[in-house]
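Chemist: Mind looking at a prediction? Sequence and model below.
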Amino acid sequence: MPGFLLNLSSTVLCVHAGQAKPSVPNLRVKAMGLPTATQGPPYIIAGCVNPPPPVNVGPCILGNWIVAALRVKSMGMPVLLMDSQAICVPTGTPLTVVLTQMRVRGM
């Protein structure tokens, strides 16, 4: 099933409400005039409130994408879709796509 592509205006959060943004936006493909994101580079997470050791493992720092588009690629890397899945480092919790552009779809 096709999903909407993630771009720089997409809202992506860790489960502890930290804001995630692509570390390297894809400047070649744009959706709604903004660069999209691909699976390769991780997302950088800021504002995660997960407590540091010894209470917990600490705040989410990076989000590594493990599921992305199957058919749509840019510069050899799969683009990220609204239903793509990522795991945060060091917590192992998922990233959640809350909002994205609603014009360009991929599969």
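Modeler: Everything's here; your move.

Chemist: Please count neighbours and contacts with C-alpha atoms only from this point.
Modeler: Noted.

Chemist: neighbours of residue 71, just the number please.
Modeler: Using other C-alpha atoms under 10 Å, residue 71 has 10 neighbouring residues.

Chemist: Can you report how many residues lie near the closest residue to it other than its chain neighbours?
Modeler: Leaving out its chain neighbours, the residue that sits closest to residue 71 by C-alpha to C-alpha, 6 or more residues apart in numbering is residue 107, at 5.5 Å. Other residues lying near residue 107 total 17 when counted by other C-alpha under 10 Å.

Chemist: here comes the other one, which I'd like you to weigh against the first:
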Amino acid sequence: MSGNLLHVNATITCPHGGQATISPAQTRVLVGGQPVATLADVDTIAGCGFTVGSKPQPCVTVRWVTPSGRIRVNGSPAILNSSVGLCQSAEQIPQGAPHVVVVQQRAVGL
């Protein structure tokens, strides 16, 4: 599945509107002047207001399930805008798929 390479300043949200931030594991490979996002990165979410009953269950992390099958950055698979991910609560409860809203348009991968 092809798609544009994600970089650390791509806009990613959880299904409930929380904003994801990518903390890069590598800073050597750049696209648009920003480090390329990889499976080794830590993706955290802030501002999710999801509540089940009376207990808050906000999304706090993104776990990417299908990264690039061909592109590796320092040995770790790159993340594409077409990659499938899963937002999770602090208890690792699946909350839904993240939405990639804004991504660079120049570098495409498989």
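Modeler: Nice, thanks for sending it over. Just so it is clear, the structure is predicted and the values come from calculations on it, not from any experiment.

Chemist: rewinding a little: how about the residue nearest to residue 71 of structure 1, what does it touch?
Modeler: Residues near residue 107 of structure 1 by C-alpha atoms under 8 Å, 6 or more residues apart in numbering: 1, 2, 3, 69, 70, 71, 72, 81.

Chemist: go with 6 Å
Modeler: Contact analysis of residue 107 of structure 1 by C-alpha atoms under 6 Å, 6 or more residues apart in numbering lists 2, 69, 70, 71.

Chemist: do the same with residue 98 of structure 2
Modeler: By C-alpha under 6 Å, 6+ apart, the contact list for residue 98 of structure 2 reads 13, 14.

Chemist: Structure 1: which residue goes with that one?
Modeler: When structure 1 is aligned by TM-score structural alignment, residue 98 of structure 2 is paired with residue 95.

Chemist: element containing residue 4 of structure 1, please.
Modeler: In this assignment (DSSP states H and E), residue 4 of structure 1 forms part of strand 3-4.

Chemist: Report the distance from the next helix or strand after that strand to the chain centre.
Modeler: Using DSSP H and E, the helix or strand that follows strand 3-4 of structure 1 towards the C-terminus is strand 11-14. The chain centre lies 7 Å from the centre of strand 11-14 of structure 1; the measure is C-alpha atoms, centre = their mean, to the nearest Å.

Chemist: circling back: could you check the distance from the match of residue 98 of structure 2 over to residue 27 of structure 1?
Modeler: 23 Å (C-alpha to C-alpha, to the nearest Å).

Chemist: related to what we said a few turns ago, once you drop chain neighbours, what's closest to the match of residue 98 of structure 2?
Modeler: residue 14 (4.5 Å).

Chemist: And for that neighbour, the neighbour number?
Modeler: Residue 14 of structure 1 has 28 nearby residues by other C-alpha under 10 Å.

Chemist: how far away is it from residue 90 of structure 1?
Modeler: Here residue 14 of structure 1 is placed at a distance of 12 Å from residue 90 of structure 1 (C-alpha to C-alpha).

Chemist: Next: residue 10 of structure 1.
Modeler: For residue 10 of structure 1, the distance to residue 90 of structure 1 - C-alpha to C-alpha - is 23 Å.
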